[in-house]
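[1] Just the structure for this:
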Amino acid sequence: MLVVGAVVLAALMLPGVWHLLRHGLTIVHEAAHAGVAVLVGRRLSGIRVHSDTSGLTVSRGRARGPGMVATVAAGYPGPALLGAAAAWLLSRGYALGVLWLLLLVVVLVLLQIRNWYGLWAVLVSGVALVAVTLWAPAQVQTVVAAGLTWFFLLGAPRAVVEMQVQRRRVRRRGGRDESDAGLLAGLTHVPAIVWVGAFLAVCGVLLAAGGAWLLAAWPVTGITYPPWADVPTCDPMCPSAASATAPGLPFSVCDSEAVSTPPEIEPHSGRNESLSLRRALALLDVCARETDPTGLTAAEIGRRLGVHKSTVLRLAAPLLESELLRRDTTSGRFRLGPGALRLGHAYLSTLDVESVAAPSLDELARTTGCLTVLTVPDGLQSRIAGHRPAPGTAGRAVPRLPSVVPLHCTAPGKAILSVAGTALLERAVAGGLRPVTPRSITDPGELRAEVLRTRRRGFAVDDREFDPDVRAVAAPVLDHTGDVVAALAVVGPAARMSAAAVQEHARSVVLAARTVTRRLGGAGLGPSAAAGGAAEDLRARRGA
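    Here you go, the predicted model:
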């Protein structure tokens, strides 16, 4: 974020670039005049933007008075105020919200523009914003939003200085001072230089506030997504499931392999037995995922598998003999049989989350190059059940890990809260949200919102909330009953875990957690579960 600000500052120092970019400040400057004019009850007549980067907003009403003073005074602080608002949105993770806010300003100015050059300037700005907002990748949107935010924060005080320079030139030539400061001097009898100082002070304060928000939020701002960015759960019977990408996320989070093979495609030539086995296993999976207790007909199973009803009956015969399936003698519907229950119990009796997650911990450490951690719920905390050091740290001192960590200010804890239901969340809130670092979440409403975002995007982020020098990404692990039993996390130094790294680690953690979930017999968090969780969270927030 600091690099983006430095690039913008350098661009503002170039006269040619400044003249071109100055049109954007003029548009927002005039929008501020127009907005305040409407708020104080004046009648807006129109806005003009000229090729020399000057502008004019015409409104009708009393020629003097507080309303007129407020209207004239709003122009120069306007871009800085917009920049500060954009910085606050970025600090909350809403880069796309910044772009929509700027697009709204452009549209409102477009409705009031009254000259051809101004129309061209506003349209070009609007088209560029629309292109970035609708079609640019998430990382590009974040960089553009940050660049525009810095532009308004840094450009606003430069515009004030430029106005003062222009005032001095006009005075030396004996001309009339028609700048905003000059008009305010005539309206209030306060010297124009005082107004210039006031503009600079306001812009400086807003620059300091906005800059602090931007620098404090980076780099996690780049990977935080809006609350509506749900992570879908793929149907593993769908051949295209492996390439499904969640809307709002810049990576694929579903790696389920399609187990259904169309009848005309044989993965292993001349090995029909293997193909039949694959289809039989797919048939079992279809019946296992069916929520209707009455089961499925052969025709319904055939449609889901993409095979004929007669093929379903042929595949089902040995499954019925081994009691893996049952068929109702009256309706002819298929359900899982007691043989499936015996297999399930035999499998579950050999499982514990630590041993099942061990290969994924190793692989996650290898692929991310970071410390990986497995935690399990333990009351209002999560207990560290296993970890793997980052590759290449053999012989070095490994940081000592605490045995338990709180839920509200750690990535594993927030991942667990996101799928554990509102009861545990409310218990955590009632137990007190003690700050561990200045960035720890201590407000119940903010924690509920963060848990909702975590549930919908599929992973949690700890941005120096538990350790001021550490960032972490975590995803929940579910068992065969759908309960959360653990969380997998990637932990690294904040200085080395940039936005791109957090984003890539999030993808790896989500895939690893889903792998462990499948090995525990779980099916992951489906859309219905996410929707239910969102409804529960909304009810909890309303009751807060």
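[2] Please make it C-alpha for all contacts and neighbour counts, starting now.
    Will do.
[3] helices or strands next to the one helix or strand residue 212 maps to in the packing?
    Using DSSP states H and E, residue 212 sits in helix 192-217. Under the contact criterion of 3 or more Cα pairs under 8 Å, 6 or more residues apart in numbering; DSSP states H and E, helix 192-217 touches helix 77-91, helix 138-172, helix 180-188.
[4] and the angle from that helix to helix 138-172?
    170 degrees (axes from the mean of the first three to the mean of the last three Cα atoms, to 10 degrees).
[5] tell me what the next helix or strand after helix 192-217 is packed against?
    Note on helix 192-217: by DSSP H and E, the next helix or strand toward the C-terminus is helix 272-289. Helix 272-289 sits against helix 298-305, helix 309-321, strand 334-336, with contacts defined as 3+ Cα pairs under 8 Å, 6+ apart.
[6] could you dump those to TSV with distance to residue 282 and mean neighbour count?
    What follows is these, written out as TSV (distance: least, Cα to Cα, whole Å; neighbours: other Cα atoms under 10 Å):
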stretch	distance to residue 282	mean neighbour count
helix 298-305	7	18
helix 309-321	10	16
strand 334-336	13	23
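[7] Tabulate the ones you listed in TSV, adding columns for distance to residue 125.
    Putting the helices and strands packed on helix 272-289 into TSV (distance: least, Cα to Cα, whole Å) gives the following:
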stretch	distance to residue 125
helix 298-305	49
helix 309-321	59
strand 334-336	60
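[8] Next, the second sequence, to be compared with the first:
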Amino acid sequence: MKASPGATSPVRSSPAPQRAGIQSVEVGFALLEVLSTSPGPLMLRDLAAAAGMSAAKAHRYLVSFQRLDLVTQDSGTTRYNLGPASLKLGLAALSRLDSVKLARQLMPTLMAQTGQTLALAVWGNQGPTLVHWEESPQAVTVNLRLGDVMPLLSSATGLCFAAFSLPRLAAGARPQSRLALLVKDELVRNQKLARKDVPASMAEVAALLEEVRLRGMARAVNTLLPGVAGLCAPVFDADGHLVLGMVALGSLATFDTAWDGAVARPLAAAARQLSRDLGFKQE
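    I've put the predicted structure just below:
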């Protein structure tokens, strides 16, 4: 049947053309993705299997990734891990988050109010990770760097993330989430070291995290570094999720560790203000 002159023929929609890419890059990225979600370094066979490729194929990609510093290999264990270039990329991305940008704008005022070293931390692949650091003129020298992952049970930063990201822990409950497993692993390590300054049982962990929730911030004194105290206040987004920890750190000689002291008050106020700016509504 012929269409009559002037009649409009139906137009068939065609799928949007797929943009050309480099398939080998996409394939190789699977290895980086596995390493980013792994709790630690991996053997070649395990890494390759998790990425869905043969060990020989994975090895070729890993050789190139090592040249670019995206991946490192431990000469002793032969295990692979993410390299310094991966950390650099991750920190650059994290530092451009809106929450971090907004928090950095509050830092000069907070520094003037507290006189202490300040830091910002977000949740990374391995735990709470420092993504910004501003030293006070009276700063105590500490062996911390951008990209460092804070321990969950001996640092104010770790306690803050554990308390406000985990559901309340029952003493006999088995950990389910990755964060809960990390807490359990750290607890076991501390038990082996016979540390007396951190929780020694899951019941003590649960009690400590409950205190952090009640106080609205976390505190660590002499547990992360000798002679050093820290406070960390949580920042929440519009959905009530913890997105950032605002940290104050200093020498016990000058740092007010009181829950309502000269450091805690402005730190908590800044965190509440940033949470409001991100759309969080306090119940």
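[9] hmm, back to that, what span of structure 2 is the helix holding residue 212 of structure 1 aligned with?
    The counterpart of helix 192-217 of structure 1 in structure 2, using TM-score structural alignment, is absent.
[10] buried stuff in that helix?
    Residues of helix 192-217 of structure 1 classed as buried: 192, 195-196, 198-200, 202-204, 206-207, 209-211, 213-214, 217 (neighbour count, 16 or more other Cα atoms under 10 Å).
[11] just the helices and strands packed on helix 192-217 of structure 1: most buried one?
    Neighbour counts averaged per stretch over these are highest for helix 77-91, at a mean of 26; criterion: mean count of other Cα atoms under 10 Å.
[12] what range in structure 2 matches the helix or strand just after that helix?
    Downstream of helix 77-91 of structure 1, the first helix or strand assigned by DSSP H and E is helix 95-112. Counting by TM-score structural alignment, helix 95-112 of structure 1 falls onto no part of structure 2.
[13] just checking, what packs against helix 95-112 of structure 1?
    helix 15-39, strand 43-49, helix 77-91, helix 116-135, helix 138-172.
[14] orientation of the shortest one relative to helix 15-39 in degrees?
    This points to strand 43-49 of structure 1. Going by the same axes, to 10 degrees, strand 43-49 of structure 1 makes 180 degrees with helix 15-39.
[15] what's strand 43-49 of structure 1 aligned against in structure 2?
    Using TM-score structural alignment, strand 43-49 of structure 1 pairs with nothing in structure 2.
[16] Just the buried residues of that strand, please?
    Buried-residue list, strand 43-49 of structure 1, by 16+ other Cα under 10 Å: 44, 46-49.
[17] Make JSON lines out of those and add distance to residue 417 of structure 1.
    Formatted as JSON lines, these follow (distance: Cα to Cα, whole Å):
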{"residue": "44", "distance to residue 417 of structure 1": "51"}
{"residue": "46", "distance to residue 417 of structure 1": "52"}
{"residue": "47", "distance to residue 417 of structure 1": "51"}
{"residue": "48", "distance to residue 417 of structure 1": "53"}
{"residue": "49", "distance to residue 417 of structure 1": "52"}
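[18] Looking at those residues, which is nearest residue 275 of structure 1?
    residue 49 (69.7 Å; Cα to Cα).
[19] Could you tell me how far that closest one is located from residue 31 of structure 1?
    Applying Cα to Cα, to the nearest Å, the value for residue 49 of structure 1 to residue 31 of structure 1 is 11 Å.
[20] Likewise for residue 452 of structure 1?
    35 Å.
[21] Could you do residue 106 of structure 1 as well?
    9 Å.
[22] Looking at these two, which is more packed in?
    Using other Cα atoms under 10 Å as the criterion, residue 106 of structure 1 and residue 31 rank with residue 31 on top: 24 against 21.
[23] contacting residues for residue 209 of structure 1?
    By Cα atoms under 8 Å, 6 or more residues apart in numbering, the residues touching residue 209 of structure 1 are residue 84.
[24] make it 6 Å
    Residues counted as contacts of residue 209 of structure 1 (Cα atoms under 6 Å, 6 or more residues apart in numbering): none.
[25] what's the counterpart of residue 222 of structure 2 in structure 1?
    So, by TM-score structural alignment, residue 222 of structure 2 is matched to residue 464.
[26] What count of nearby residues applies to that match?
    Neighbours around residue 464 of structure 1, by other Cα under 10 Å: 21.
[27] now residue 213 of structure 2
    16.
[28] Assign it to helix, strand or coil.
    helix (DSSP: H, G, I helix; E, B strand; the rest coil).
[29] Now do the contacts for the aligned residue in structure 1 for it.
    Under the alignment (TM-score structural alignment), residue 213 of structure 2 pairs with residue 455 in structure 1. By Cα under 6 Å, 6+ apart, the contact set of residue 455 of structure 1 is residue 418.
[30] if we go to 8 Å?
    415, 418-419, 530, 533.
[31] which of those residues map to contacts in structure 2?
    Conservation of the contacts of residue 455 of structure 1 in structure 2, assessed by both residues aligned by TM-score structural alignment, their matches' Cα atoms under 8 Å: retained contacts are 418-419.
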